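Enquirer: Just to be clear, the model below is a prediction. Sequence and coordinates:
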Amino acid sequence: MFVHLKNRALLKVSGLDAQNFLQGQLSNDITKLNNSSVQLSAYCQHQGKILALFWVMRLEDSFLLSFPSDLLEAIKPRLQMFVIMSDVSIEDATKDYIQVGSIGQTHQKSLVINDKLSLIITDKKDINKFNMEPIEHWDMACVDSSLPEIFSITSEKLVPQMLNLDIDEFGVNFSKGCYPGQEVVARLHYLGSAKRRLFAFVLDSDVNVGDSLYCASSKSAKARGARYKSSGIVIFRIKYNSKFYCLATLEVELKDEAVTLNNEHGPTLTRIQK
């Protein structure tokens, strides 16, 4: 099954120093990226919060960064700011290619994301070569795979561990050199366990990215004299058939507790067991 991913931007990073530049900016080890895979990598600010989550690919001597389009205006100039004197060019290549998601199918141009999903970057003229299905199928496959995403509304709100990027070093490499936020991310890894993790949920009511999760038994749910505090946040949502599905962060100790959306009177979220 093929899906046209129209909602994703694409930056092309090229030049003699492109690899070293990205190695110093992103959480994963760019030197380990091959020509047949997509590498997930977080672009963090100095406090360790994720600005954007990139799908990184090699394209001949250059690199491509794929991420949601609503972050393009913020991310491109921020990356450009750190180029300084390096031989690095950062171009908006969104309109030069099409991005096609592949679910459970092989293609000669496929770049593997995981055992179910892959990405195809190809020329715009090739669009008619694919029998495209609705994007809902791709979004549901992302929920099934617990593939995280960062949009503008969740930018700078989460550290990589909250999206499970540290598990098996899927999106964070703890042996590589420094990058913005590396000290914070590494400290969380070596000095303690993550208190919040990413989980998949299903519910009968609509849900939006940025909505909060509430649990009455949470120690952080209340503050004396203050309004309710969030026990987690929705980072991805999809309506599929008659149900609503989402990926959301949640305090690990609450994963088997009753959780509702936004407040104690909100709709109930049921965790999808995996």
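Expert: Perfect, I can see it now.
Enquirer: hey, let's count contacts and neighbours off CA atoms from now on
Expert: Noted.
Enquirer: Go through stretch 28-46 and flag the buried ones.
Expert: Neighbour-count burial for stretch 28-46, with 16 or more other C-alpha atoms under 10 Å as criterion, is recorded at 28-30, 36-45.
Enquirer: Mind picking the two most distant members of the residues you listed?
Expert: S36 and Q45 (28.7 Å; C-alpha to C-alpha).
Enquirer: ok, the closest residue to L59 other than its chain neighbours - contacts?
Expert: If the residues on either side of it in the chain are set aside, L59 comes closest to N35, at 7.5 Å by C-alpha to C-alpha, 6 or more residues apart in numbering. By C-alpha atoms under 8 Å, 6 or more residues apart in numbering, the contact set of N35 is M57, R58, L59, L111.
Enquirer: now A248
Expert: With C-alpha under 8 Å, 6+ apart as the criterion, the residues that contact A248 are L198, F199, A200, F201, G232, I233, V234, I235, F236.
Enquirer: And it, how far from D123?
Expert: In this structure, A248 lies at 34 Å from D123, with C-alpha to C-alpha, to the nearest Å as the measure.
Enquirer: go on, G210?
Expert: The span separating G210 from D123 equals 34 Å under the rule C-alpha to C-alpha.
Enquirer: out of the two, which sits in the busier spot?
Expert: Using other C-alpha atoms under 10 Å as the criterion, G210 and D123 rank with G210 on top: 19 against 12.
Enquirer: mind putting the buried residues of stretch 28-46 in JSON lines, secondary structure included?
Expert: As requested, the buried residues of stretch 28-46 are arranged in JSON lines below (DSSP: H, G, I helix; E, B strand; the rest coil):
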{"residue": "N28", "secondary structure": "coil"}
{"residue": "D29", "secondary structure": "coil"}
{"residue": "I30", "secondary structure": "helix"}
{"residue": "S36", "secondary structure": "coil"}
{"residue": "S37", "secondary structure": "strand"}
{"residue": "V38", "secondary structure": "coil"}
{"residue": "Q39", "secondary structure": "strand"}
{"residue": "L40", "secondary structure": "strand"}
{"residue": "S41", "secondary structure": "strand"}
{"residue": "A42", "secondary structure": "strand"}
{"residue": "Y43", "secondary structure": "strand"}
{"residue": "C44", "secondary structure": "strand"}
{"residue": "Q45", "secondary structure": "coil"}
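Enquirer: Put this next to the first one:
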Amino acid sequence: MTIHCQYPLMTETYPNMVCELNHYQLIEVSGEDSEKFLQGQLTTDISKLAVGNSTLTAHCDPKGKVWSVFRLVRVGSQHFYFIIRKALLPTALEQLKKYAVFSKVSFNLAQDRTLIGFAGRQAPQTITTLSDQLPNAETPLIHADGHSLLYIEHPQPRWILISESAVTITPTVTTIAWDLLDIQDGIPLLTAESQNQFIPQAINLQLLEQTVSFHKGCYIGQETIARAKYRGANKRALFTLVGQPNTVPAIGQGVELLLETNWRKTGSILNAVQHDGVLWLQVVLANDSEACQRFRLSEDSPQPLCLYPLPYALEETER
């Protein structure tokens, strides 16, 4: 079998990644019904998320299709942060708010907050120029001097600074480089074009952190999500394809797979990022796709695409 393609991790190439996360928005959620409300909406078991911890989570429609994926931070017993891609707004927020009419919960679009991301082996030293405290796996969230620092334990660990004022620091990478961290770590980058298209298992959310709970009880879309797990209804998964085609494809477009001597359309592109002449694609494919298979964008863009290894196995574990 052909091995997966080999490209260096971003944190190996860029040991001191500093990125202005201006493609993300912070939303504050508070009110005495916050936990109860979010428990009935999101795929995560909110009751098991300790104060100071965070996880990826998803919000789905009644048919189990994902409206939004974002980082949920539990700041207090009834106080939460959402760190969400701006591309998913305003639809993502509208879909949540429409269920909040009878709950004591409020959503604050925190436009005044600055978000800065850090990654790489030199990131801790860079962060110490802004804070004398550094969060870690044991204490992932700290508050000091008008800002918060969040540690995220990904395959390529990150830190996110949430500040109430402007931060004087020079970025070293672009938002594209930050998105590529997520792609290499197997985290789906949902866009407006791909909202409401896939169930969580089709984009690997059940394999990430505490994103999907199968035991917490009812929430929006839970019936479809549970059926996909226990009846084997889902036959798709998210894969990363890498190559050097001469074009950047549209979101939602398929790729081509070589079957014997013919190329056949397959899959759906979730996201596409071009960095340093290399195209990185997140593609929803059949979940039995293998590294020995041959892919390309199209006849007009025949350069080969190879599967990049995911940092986790596609087999589900109980959550």
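Expert: That came through fine. Not measured: the values here are computed from a predicted model.
Enquirer: Tell me how they score on TM after superposing.
Expert: Between these two chains, after superposing, the TM-score reads 0.86 (TM-score structural alignment, normalised by the length of structure 1); 264 aligned residues with a C-alpha RMSD of 2.5 Å.
Enquirer: so where is stretch 219-226 of structure 2 in structure 1?
Expert: Using TM-score structural alignment, stretch 219-226 of structure 2 lines up with residues 179-186 of structure 1.
Enquirer: Please compute how far the matching stretch lies from its chain's middle.
Expert: In terms of C-alpha atoms, centre = their mean, to the nearest Å, the centre of stretch 179-186 of structure 1 is found 17 Å from the chain centre.
Enquirer: all helices of structure 2, in order?
Expert: Assigned by DSSP state H, structure 2 shows helices spanning 10-13, 34-39, 91-97, 123-127, 175-184, 222-230.
Enquirer: tell me the average deviation of the third one from structure 1 after fitting.
Expert: Once the two models are superposed, helix 91-97 of structure 2 sits on average 1.7 Å from its counterpart in structure 1 (mean C-alpha distance after the TM-score superposition for structure 1).
Enquirer: Report all helices and strands that that helix contacts.
Expert: Judged by 3 or more C-alpha pairs under 8 Å, 6 or more residues apart in numbering; DSSP states H and E, the packing partners of helix 91-97 of structure 2 are strand 66-76.
Enquirer: list the buried ones in the match of stretch 219-226 of structure 2?
Expert: Of the residues in stretch 179-186 of structure 1, those buried by neighbour count under the rule 16+ other C-alpha under 10 Å are Y179, P180, G181, Q182, V185, A186.
Enquirer: hang on, isn't the fourth one packed against G48?
Expert: So the one you mean is Q182 of structure 1. Yes: checked against C-alpha atoms under 8 Å, the pair Q182 of structure 1 and G48 is within contact range at 6.6 Å.
Enquirer: ok so, going back, which one of the buried residues of stretch 179-186 of structure 1 is nearest A141 of structure 1?
Expert: V185 (28.0 Å).
Enquirer: Could you find the closest non-adjacent residue to the closest one?
Expert: Setting aside the residues directly before and after it, V185 of structure 1 is nearest to G48 in space (C-alpha to C-alpha, 6+ apart), at 5.8 Å.
Enquirer: Give me the number of neighbouring residues for the one you found.
Expert: Other residues near G48 of structure 1 come to 24 when the count uses other C-alpha under 10 Å.
Enquirer: can you tell me which residue in structure 2 aligns to it?
Expert: G48 of structure 1 maps onto G64 in structure 2, by TM-score structural alignment.
Enquirer: cool, and Q161 of structure 1?
Expert: The pairwise alignment with structure 2 assigns Q161 of structure 1 to Q201, based on TM-score structural alignment.
Enquirer: Let me see the contact set for its match.
Expert: Q201 of structure 2 makes contact with I225, A228, N234, R236, A237, according to C-alpha under 8 Å, 6+ apart.
Enquirer: Thought C218 was touching the match of G48 of structure 1, still the case?
Expert: No: using C-alpha under 8 Å, G64 of structure 2 is not in contact with C218, being 12.0 Å away.
Enquirer: Could you check what's spatially nearest to the residue mapped onto F80 of structure 2 from structure 1, not counting adjacent residues?
Expert: The equivalent of F80 of structure 2 in structure 1 is F63 (alignment by TM-score structural alignment). Beyond its immediate neighbours in the sequence, the residue positioned closest to F63 of structure 1 (C-alpha to C-alpha, 6+ apart) is V13, lying 5.1 Å away.
Enquirer: From S66 of structure 1, how far off is that neighbour?
Expert: Counting by C-alpha to C-alpha, the gap between V13 of structure 1 and S66 of structure 1 amounts to 11 Å.
Enquirer: just L269 of structure 1 next, same as before
Expert: For L269 of structure 1, the distance to S66 of structure 1 - C-alpha to C-alpha - is 30 Å.
Enquirer: ok, back up a step: wait, what's in contact with the match of F80 of structure 2?
Expert: Listed by C-alpha under 8 Å, 6+ apart, the contact partners of F63 of structure 1 are K12, V13, S14, A18, Q19, V56, M57.
Enquirer: all strands of the stretch 51-200 of structure 1, in order?
Expert: Counting by DSSP state E, counting those that start in this stretch, the stretch 51-200 of structure 1 has these strands, from start to end: 62-68, 89-92, 97-103, 111-112, 117-123, 132-133, 196-203.
Enquirer: Using TSV, lay out these together with distance to L5 of structure 1.
Expert: Conversion of the strands of the stretch 51-200 of structure 1 to TSV gives the following (distance: least, C-alpha to C-alpha, whole Å):
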stretch	distance to L5 of structure 1
strand 62-68	10
strand 89-92	16
strand 97-103	5
strand 111-112	14
strand 117-123	9
strand 132-133	10
strand 196-203	22
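Enquirer: Nearest approach to E264 of structure 1 belongs to which of those?
Expert: Smallest distance to E264 of structure 1 across the strands of the stretch 51-200 of structure 1 (C-alpha to C-alpha): 15.0 Å, for strand 196-203.
Enquirer: That closest one vs structure 2, mean deviation?
Expert: Distance for strand 196-203 of structure 1, averaged over aligned residues: 1.1 Å (mean C-alpha distance after the TM-score superposition for structure 1).
Enquirer: so that strand versus helix 135-144, what angle?
Expert: 130 degrees (axes from the mean of the first three to the mean of the last three C-alpha atoms, to 10 degrees).
Enquirer: now for strand 196-203 of structure 1, which elements pack on it?
Expert: strand 243-251, strand 268-271.
Enquirer: Which strands and helices lie in contact with the shortest one?
Expert: In terms of contacts (3+ C-alpha pairs under 8 Å, 6+ apart), strand 268-271 of structure 1 is packed against strand 196-203, strand 259-261.
Enquirer: Pick the most deeply packed of those strands.
Expert: strand 259-261 (a mean of 23; mean count of other C-alpha atoms under 10 Å).
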